[in-house]
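Peer 1: here is a sequence with its predicted model. Questions after.
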Amino acid sequence: MRKLKILVSGAGIAGPAVAYWLSRYGCEVTVVEKAPGSRPGGQAVDFKGAAQLEVLARMGVLEEVRRRQTGGSDQVIVDGAGRRLAVMPAEFTGGEVEILRGDLAALLHERTAGDCAYVFGDSIAALEEAADGVRVAFERGAPGVFDLVVGADGIHSTVRGLAFGPEERYVRHLGYYYALARLDVDGAGEMYNEPGRMVSLGGPEAASFFVFASGPLAYDRFDVDEQRRVLADAYRGGGWRIPEVLREIAAVDDVYVDAISRTELGRYARGRVVLLGDAAYGNTLGGFGSGLALLGAYTLAGELAAAGGDHRAAFAGYEEVMRPYAKAAMKGNAGPFLAPPTRARIALRNQVFKRRLLLRGMLKLTDAFATRGELRDYPQ
């Protein structure tokens, strides 16, 4: 394959993963990331099934991921008085291996920093396709020309907005929001529901997790004060320990609120620009995002190698492989399950965890998707 100069937007999981494979195939890779560095912490991400674990193994990081894994824990569902109602087992929400998103991002950055150029604290401002490639303007840095641009910058992708059009055309709000906040509270592993809202305590060592029903909200995702306000409005008047939790939220800066949404795209590529991970086939809290990102990174780079650098053929092959995975992953909406809209629906959901046959059936469905398909072998 001829040496391609490729720009990757996003240094989360998908970006460094595709950078790893592209550099192995001899490409000159630059990764640009808006944040000042690799972002620490975040929620746990998990992997299951032979294909996902095999990608980690072929990248040479599987054992290190196992070493850093968090080890999922059961969630004890309680009522307003703190009485135990049911238990959501760890295997329901986790995979065969689980790791904090920030830890995995840092690990992938470590494995690629020697072969790829990372530019933190900057973002793509404009894209213009020309005969010699894609001309890219940056918010801070000098402009450049690249053979290809990969948008691996999440469900709110800047690259998708510039190359495909406004976010509202492609991202569908699913009627719920989720939030993460690192709070100094006890009771780790306790989960409480009221109609349309859920709180799961993480304790001082892990982020507490929130899900609540809401139509689209206007707020700045990068403004902590506004995110605190959104949570306070959503949980005002709540029972159990919610008043205590809201007081804690008012005193911390580690708060993140975002919509549960789905990316719906007819094509993953336009010209010399291609989308990867959540930017192309995201389904927030769908349970397969990180695994899909790794599979997509492996496939995109492999198809480019197999096509000898012909991006048209490679992008078509990438879409052919990934579309069935993405289609199955986008069917769910975790919001109504985690925060059912009525007390009757909450009670019905809890029954799933009390009846082993129902629970096993749900686990089989998720496992069937995660273990489907085999990895294509690409040139080494």
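Peer 2: Thanks, I have it. Residues are numbered from 1 along each chain as shown.
Peer 1: please count neighbours and contacts with C-alpha atoms only from this point.
Peer 2: Will do.
Peer 1: show me which positions of stretch 15-34 end up buried.
Peer 2: 15-23, 25, 27-34 (16 or more other Cα atoms under 10 Å).
Peer 1: now do stretch 357-369
Peer 2: Within stretch 357-369, the residues scored as buried using 16+ other Cα under 10 Å are 359, 366.
Peer 1: residue 127: which element?
Peer 2: Residue 127 belongs to strand 124-130 when assigned by DSSP states H and E.
Peer 1: contact partners of that strand?
Peer 2: With contacts defined as Cα atoms under 8 Å, 6 or more residues apart in numbering, strand 124-130 is touched by 9, 32, 134-139, 158-159, 162-163, 271-272.
Peer 1: if we use 6 Å, what do you get?
Peer 2: Outside of strand 124-130, the residues within contact range by Cα atoms under 6 Å, 6 or more residues apart in numbering are 134, 135, 136, 137, 138, 139.
Peer 1: near residue 209, how many other residues are there?
Peer 2: 18 (other Cα atoms under 10 Å).
Peer 1: shouldn't it be in contact with residue 182?
Peer 2: No - taking contacts as Cα atoms under 6 Å, residue 209 lies outside contact range of residue 182: 8.8 Å.
Peer 1: show me the helices in this structure, by range?
Peer 2: For the chain, the helices defined by DSSP state H occupy 14-24, 50-58, 62-68, 90-93, 101-112, 158-163, 224-235, 242-249, 278-281, 289-306, 311-329, 334-338, 343-354, 356-370.
Peer 1: mind putting those in a markdown table, distance to residue 40 included?
Peer 2: Conversion of the helices of the chain to a markdown table gives the following (distance: least, Cα to Cα, whole Å):
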| stretch | distance to residue 40 |
| --- | --- |
| helix 14-24 | 15 |
| helix 50-58 | 20 |
| helix 62-68 | 13 |
| helix 90-93 | 21 |
| helix 101-112 | 4 |
| helix 158-163 | 21 |
| helix 224-235 | 17 |
| helix 242-249 | 19 |
| helix 278-281 | 19 |
| helix 289-306 | 16 |
| helix 311-329 | 26 |
| helix 334-338 | 25 |
| helix 343-354 | 32 |
| helix 356-370 | 26 |
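Peer 1: this is the comparison structure:
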Amino acid sequence: MSKTVLISGASIAGPALAYWLGRYGFKPTVVEVAQTLRGGGQAVDFRGETHLTALERMGVLANLREIRTGGSPMRFVDERGRQLLHLPAEFAGGDVEVLRGDLARVLYEHSLPGTEYIFGDSITGLTETAAGVQVSFRQSAPREFDLVIGADGLHSNVRRLAFGPEEKFVRHLGYYAATWQLPNYLGLGRGSVAYNTPGRLASVGGDHRDAAKARAFMVFAAPRLTYDRHDPEQQKALVSEAFAGLGWEVPRLLDSLRQAPELYFDSISRADVDTWSTGRIGLVGDAACGATIGGMGTGTGVVAAYVLAGELALADGDHRTAFTRYENTVRGYAQGCQKGGDRTGKFLAPGTAVGLRMRNGLLRRRFLLNWMLKEGRKVSSTIALPDYRAELSQSRG
């Protein structure tokens, strides 16, 4: 039986997978390139029966409801600050919305009793043998594990090492997104205020935890850009160039960007991997089937982690059987959720003035909002989760 499992990535899917593996008697180790858990970040949401069932079976749903944001309403304005469109909290917030950093902390703490965590390190080499996978690290001594799972996001290091270069799997969808923290100089509360010009969106919203802080969020249309993903100053320059000359609060937001100690900047993209495993190495979450924004990646990652661990337990560690059953169960569901991310850039920052007017006009109609919310819940609930604990109890009974 495969017992030792190395998981790359301590954000969402990684700790969720580690929790379930620990419950089933495996010995998970999570390696994370960051020095500590990543805090803050944008709000993420769960919606529909499947997401909530996975969280409830994991024992974290009550915890998340205690720290949920209550949703994040969005108000779109013109250059003079006059309201053009209002989207209610449930439009973006789903059934349970929490800050990404808070979610990561809850999952980490829940998994900690049965998991070894290694922070500030990363995998540099994977060599599969008949008995396991020999792993080399940037900092730690080499080790061997029975299995290795990449839960390290759209730009997965494990996928690059074991499956091939990122360009084979990640497709640019025509937009870039940036977010950073700044002082709440507008005195904003819950929710955000946004301003559009064709192909660009600039928004700012109050921090859910600290009234003195706010978070800027910007999206702009652009072909694939060449830049250093580890150079925030270069990324700040790209954002500043894309929004130069705009009115509303944009100049003050760009001033705050220059002083921001941290910046998230990435393309809006999607990952498509033909098969989610090769030998003893597998992928879960965004590494396998991700979308930068709008593809329900957080909920899908938690669901996929639940299924992968359950299938490994049912197969008594036989990775060939488990990987096949896991992918057969989750792939269609994940791809259905992922499609939402294809439209995110065009929704947030339509490319023409006519497109902006059409979006605002359509979304002022409450019946259309209700239909979109209903469809989102339907898409996120198109899979019936197996009850692995019951199946294991029967098979061992």
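Peer 2: In hand now; what should we look at? All of these numbers come straight from a predicted model, not from anything done at the bench.
Peer 1: returning to that earlier point: list only buried entries from the contacts of strand 124-130 of the first structure.
Peer 2: If you count burial by 16+ other Cα under 10 Å, the buried members of these come out as 134, 135, 136, 137.
Peer 1: now, these that are in strands?
Peer 2: Among those, the members found in strands (DSSP state E) are 134, 135, 136, 137.
Peer 1: compute the distance between the third one and residue 119 of the first structure, please.
Peer 2: It refers to residue 136 of the first structure. Residue 136 of the first structure is 14 Å from residue 119 of the first structure, where distance means Cα to Cα, to the nearest Å.
Peer 1: kindly report the same for the last one.
Peer 2: For residue 137 of the first structure, the distance to residue 119 of the first structure (Cα to Cα) stands at 14 Å.
Peer 1: and for residue 318 of the first structure?
Peer 2: Residue 318 of the first structure sits 26 Å away from residue 119 of the first structure, going by Cα to Cα.
Peer 1: max-length strand in the first structure?
Peer 2: Max-length strand for the first structure by DSSP E is strand 171-181.
Peer 1: circling back: how about CSV for the ones in strands among the buried ones among the contacts of strand 124-130 of the first structure, with distance to residue 68 of the first structure added?
Peer 2: Compiled in CSV, those are given as follows (distance: Cα to Cα, whole Å):
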residue, distance to residue 68 of the first structure
134, 38
135, 39
136, 37
137, 37
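Peer 1: hang on, residue 22 of the second structure packs against residue 112?
Peer 2: No - counting by Cα under 6 Å, residue 22 of the second structure stays clear of residue 112, with 9.2 Å between them.
Peer 1: so which bits of stretch 118-129 of the first structure are buried?
Peer 2: Result for stretch 118-129 of the first structure [16+ other Cα under 10 Å]: buried residues 118, 119, 120, 122, 123, 124, 126, 127, 129.
Peer 1: got these as TSV, with distance to residue 327 of the first structure columns?
Peer 2: Converted to TSV, those look like this (distance: Cα to Cα, whole Å):
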residue	distance to residue 327 of the first structure
118	32
119	33
120	33
122	32
123	30
124	29
126	30
127	28
129	29
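Peer 1: which one of those is nearest residue 221 of the first structure?
Peer 2: The closest of those to residue 221 of the first structure turns out to be residue 123 (Cα to Cα; 16.4 Å).
Peer 1: alignment lookup: residue 351 of the second structure to the first structure.
Peer 2: Counting by TM-score structural alignment, residue 351 of the second structure corresponds to residue 341 in the first structure.
Peer 1: wait, that match touches residue 195, no?
Peer 2: Yes - between residue 341 of the first structure and residue 195 there is a contact at 4.6 Å, judged by Cα under 6 Å.
Peer 1: intersection of neighbour lists for these two?
Peer 2: Common neighbours of residue 341 of the first structure and residue 195 (Cα under 6 Å, 6+ apart) do not exist.
Peer 1: counterpart of residue 229 of the first structure over in the second structure?
Peer 2: When the second structure is aligned by TM-score structural alignment, the residue opposite residue 229 of the first structure is residue 237.
Peer 1: cool, thanks, talk later.
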